[in-house]
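Student: Next comes the sequence, and after it the predicted model I'd like to discuss.
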Amino acid sequence: MQTYIVDSFAPQKFKGNPAGVCLLDKPLTDTQMLNIANELGFSETAFTHKVGEVYKIRFFSPSQEIDLCGHATLATAKILFHKKLAAGIIHFKNTNHVDLMVKQDKTSSKLLMEFPAYQVKPMAVSEIPTAMLQALGISEVVNTGFNKEINSFVIEIDSCEKLASLTPDFEKLVQSVTNIDGVAVTAISDKFEYDFESRYFWPWVGTNEDPVTGAMHTFLATYWGEKLNKTELNALQCSARGGLLQIALNEKSTVILKGEAQIMLEGVFYL
C-alpha cells in the first residue's frame, strides 16, 4: 500500500503537523487501520480511496477513529495532486458524509479547504472544571465555551505569551474531565501578522498536543471572527512545531482554511 508522510500547514519542511497518508488499493478493516495509525505514530493518519468522483476518507489517531481532521485532509489532497490522481478540485467524504472540498490555489502552492463553520456555545467559567485549569496551568480566564461537533472546550486567556509557555500536566488533565475529545486554548495575538493564536490539547483521544489542528479552526474561525468583526483572519498555532493558517468565513456557513503542505516521505506499507 502506497504510504506517505506529509507536513501540513507548513511553509517549510519539519514544521506544521505531520500526517500519514495511505492510498488504499484494497479494503482494510478498522483494526488494520488503527494498527497502521499506531505504527506510524502521528496524531492522525488518513486512509482514502476513490468511489466515483469522490474520495472516501477516514482518519485514525493511534488510539481511535476521528470524524474530522483538517491537516490529514490537506496532506491527502497534497499527495493526490502531486501524483496527478486529481486536478483542480477534490471532494472528500468522511464517515459522517460531510463534503470536504480541497482545491489548488491558482496563484501559489497553497491549498484551500472548505469545511463546515461550527459555533462555540458560551459557558460560564465556573462550568470549566477547576482541576482542568490547574492541569493546564491556567490561573486567569477571559472567556470559555464548548463546541459540540469537535467535542472540545474553548478557553480564551489574556496573553499569547502565557499561551506559548503552557506546560500541562497531561496525566492530571486526562483525570480532570471525561467525555470530551480536547481543549482549545486561545488568545488574541500580539504579533502584527496574526489575529489570534491557539494550542490544542487532546490526550483523551489522540496525542498530548496536536501541532496544528484544522478541525479546531472550524470553530475558532467563527469565535474570533465574531469577536474581531472580521471575515478574514490569520492564525498561528503556537505549538513547538508551529503552523500557519489563513482563514476566510463565507456566507454559506463554511470556512476556508488555506495552507501549505510538504511531502516528506514516500514508501510502501506491507500488510
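Tutor: Nice, I can see it.

Student: Please make it C-alpha for all contacts and neighbour counts, starting now.
Tutor: Fine.

Student: Now for I157, how many residues are close by?
Tutor: By the measure other CA atoms under 10 Å, the count of residues near I157 is 20.

Student: swap in P27?
Tutor: Using other CA under 10 Å as the criterion, the residues surrounding P27 number 9.

Student: a helix runs through it, doesn't it?
Tutor: No - judged by DSSP: H, G, I helix; E, B strand; the rest coil, P27 forms no part of a helix; its state is coil.

Student: Distance check, it against F47.
Tutor: For P27, the distance to F47 equals 10 Å [CA to CA, to the nearest Å].

Student: Same question for E209.
Tutor: For E209, the distance to F47 under the criterion CA to CA works out to 22 Å.

Student: again with D190
Tutor: Here the distance between D190 and F47 works out to 38 Å (CA to CA).

Student: Those two: which is more packed in?
Tutor: F47 (24 against 13).

Student: just checking, the more buried one touches L23?
Tutor: Yes - F47 is within contact range of L23, at 6.2 Å (criterion: CA atoms under 8 Å).

Student: Any chance you could list what contacts stretch 91-109?
Tutor: The set of residues that contact stretch 91-109 without belonging to it, under CA atoms under 8 Å, 6 or more residues apart in numbering, is 53-58, 67-68, 74, 77, 88-90, 110-115, 260.

Student: Helices - which of those land there?
Tutor: Judged by DSSP state H, helices contain the following of the contacts of stretch 91-109: L74, A77.

Student: Just the buried subset of the contacts of stretch 91-109, please.
Tutor: The neighbour-count test (16 or more other CA atoms under 10 Å) applied to those identifies 55-58, 67-68, 74, 77, 89-90, 110-115, 260 as buried.

Student: structure B:
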Amino acid sequence: MDYYVVDAFTDKLFSGNPACICVSEKTLSNEVMQNIAFENNLSETAFIYKNGKDYILRWFTPSFEIDLCGHATLAAAFIVFNHLDCNSDKVNFETVSGVLSVIRKGDLYEMTFPKRIAQSIMKKPDIVESLSFEPLELYSERDLYVVMNNEEEVKNYIPDYTKLKKLDSWLGIVITAKGNNADFVSRYFCPELMFEDPVTGSAHSTLVPIWSNKLGKNKLLAKQLSKRGGTLYCECSNNNIKISGNAVIYSKGSILL
C-alpha cells in the first residue's frame, strides 16, 4: 500500500503539520488502520480509497480514530490532486463528519468544513486551576477554547499536562488571542497524548465563528503558534467554514502488509 507524508498548512518542509496518507484499494479493518497509525506515530494517519467518483476518508491518531481532522484532509487532497487524479481541481471525501469538499485554487487547497458553534461557559475554579491562569473567556465544543489577553500570552504559555488531563470533558485544549500580524492566533494541546499539535484545522471550525463574531468580519487570517507553525486562510459563512492552506510532500513509500 502506497503512503505519503505531507506537511500541511505550510509552503516549506519541516513546518506545518505532518500527516501520513495511506492509499488503499479496499476497506481495511479498524485494527489494521489503528496499528498502522500507532506504528507511524504521527498526530494523524489518514486512509483513503476510491468510492465511485469520491473517496472514503478516515483519520486515526496513534491511540484512537478521530471525527474530524483538518491537516490530514488537506494532505489527502494534496495527494489526490498531485498524485492520484492530477486533472481534477475538486474532490469530495466521505467521512464520519459528512461529505467534505476540497478545491484546488492555485497553490492553496480550500476545504469546506462544518461550522461548529461553541457555548460560552463559566470560569469555574477547577478549570482555572487546571489551566494555571485566569482566562478572559471560556468556550466549550469538542475542545475547550480558552481566550487569552494577547498573542504574547499564547506564545509564552507552558502547559502542565498533569493538570490539563483533569479537563477530560474535552478532546483538546485550545488557547487563543487576537493576533499581532494575523486576525487571531492559537495553540492546541492534547492532554491525553501529552503533546502540542502543530496545526489543527478542525479546531478552526469553532475558532473561526468565535473570532468572526468578535472582530465583525467573515474572512480571517489565522496563525497557529506551535514550534513548527502554520498559516490558515479562513472564511465564515452562514452554514460552513472554509479553510485554505498550502502543503508540501516530504516522503513517499510502501507499507508491506
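Tutor: Sure, I can see it. Computed from a predicted model, the values in this text were never measured in an experiment.

Student: Let me know the TM-score between chain one and chain two.
Tutor: Overlay of the two chains. TM-score (TM-score structural alignment, normalised by the length of structure 2): 0.96; 256 aligned residues with a CA RMSD of 1.4 Å.

Student: Structure 1: helices as residue ranges?
Tutor: Remark: helices assigned in structure 1 by DSSP H are 30-40, 70-82, 130-136, 160-165, 170-176, 217-228.

Student: what's the first-to-last distance across stretch 131-139 of structure 2?
Tutor: Taking CA to CA, the span from the opening residue of stretch 131-139 of structure 2 to its closing residue is 14 Å.

Student: can you pull the buried residues of it?
Tutor: L131, E134, P135, L138, Y139.

Student: ok, of those, which one's closest to N82 of structure 2?
Tutor: Taking CA to CA as the measure, Y139 is the one of these closest to N82 of structure 2, at 38.0 Å.

Student: Could you check which residue of structure 1 pairs with the closest one?
Tutor: Applying TM-score structural alignment, one finds that Y139 of structure 2 aligns to G145 in structure 1.

Student: quick one: contacts for its match?
Tutor: V120, K121, P122, M123, A124, F153, V154, I155.

Student: Report the contact partners of whatever residue of structure 2 lines up with the second one.
Tutor: Right, the one you point to is K121 of structure 1. Correspondence of K121 of structure 1 to structure 2, assessed by TM-score structural alignment: Q119. Q119 of structure 2 sits next to Y139, S140, E141 when contact means CA under 8 Å, 6+ apart.

Student: who's in contact with the residue nearest to the first one when sequence neighbours are not counted?
Tutor: Pointing back at Y139 of structure 2 there. Sequence neighbours aside, S120 is the residue nearest to Y139 of structure 2 in space, at 4.4 Å (criterion: CA to CA, 6 or more residues apart in numbering). Applying CA under 8 Å, 6+ apart, one finds that S120 of structure 2 lies in contact with E137, L138, Y139, S140.

Student: what's the nearest residue to the second one if we skip its chain neighbours?
Tutor: Closest residue in space to L138 of structure 2, ignoring its immediate chain neighbours: V146 at 4.9 Å, by CA to CA, 6+ apart.

Student: if I read this right, D181 of structure 1 contacts F146, doesn't it?
Tutor: No - between D181 of structure 1 and F146 no contact is recorded; they are 11.2 Å apart, counting by CA under 8 Å.

Student: do you know how far H91 of structure 1 is from I256 of structure 1?
Tutor: Distance, H91 of structure 1 to I256 of structure 1, by CA to CA: 14 Å.

Student: Neighbour count: these two, which is higher?
Tutor: With other CA under 10 Å as the criterion, H91 of structure 1 and I256 differ in neighbour count, and I256 comes out ahead with 24 against 20.

Student: residues in contact with that one?
Tutor: I256 of structure 1 makes contacts with L112, M113, E114, F115, Q246, I247, A248, L249, N250, as judged by CA under 8 Å, 6+ apart.

Student: rerun at 10 Å
Tutor: Neighbour list for I256 of structure 1: 101-102, 111-117, 217-218, 221, 232, 245-250 [criterion: CA atoms under 10 Å, 6 or more residues apart in numbering].

Student: next one: T27 of structure 2
Tutor: When contacts are counted by CA under 10 Å, 6+ apart, T27 of structure 2 touches M33, F47, I48, Y49, K50, I56.

Student: Next, count neighbours for the first one.
Tutor: Residues near M33 of structure 2, counting by other CA under 10 Å, number 23.
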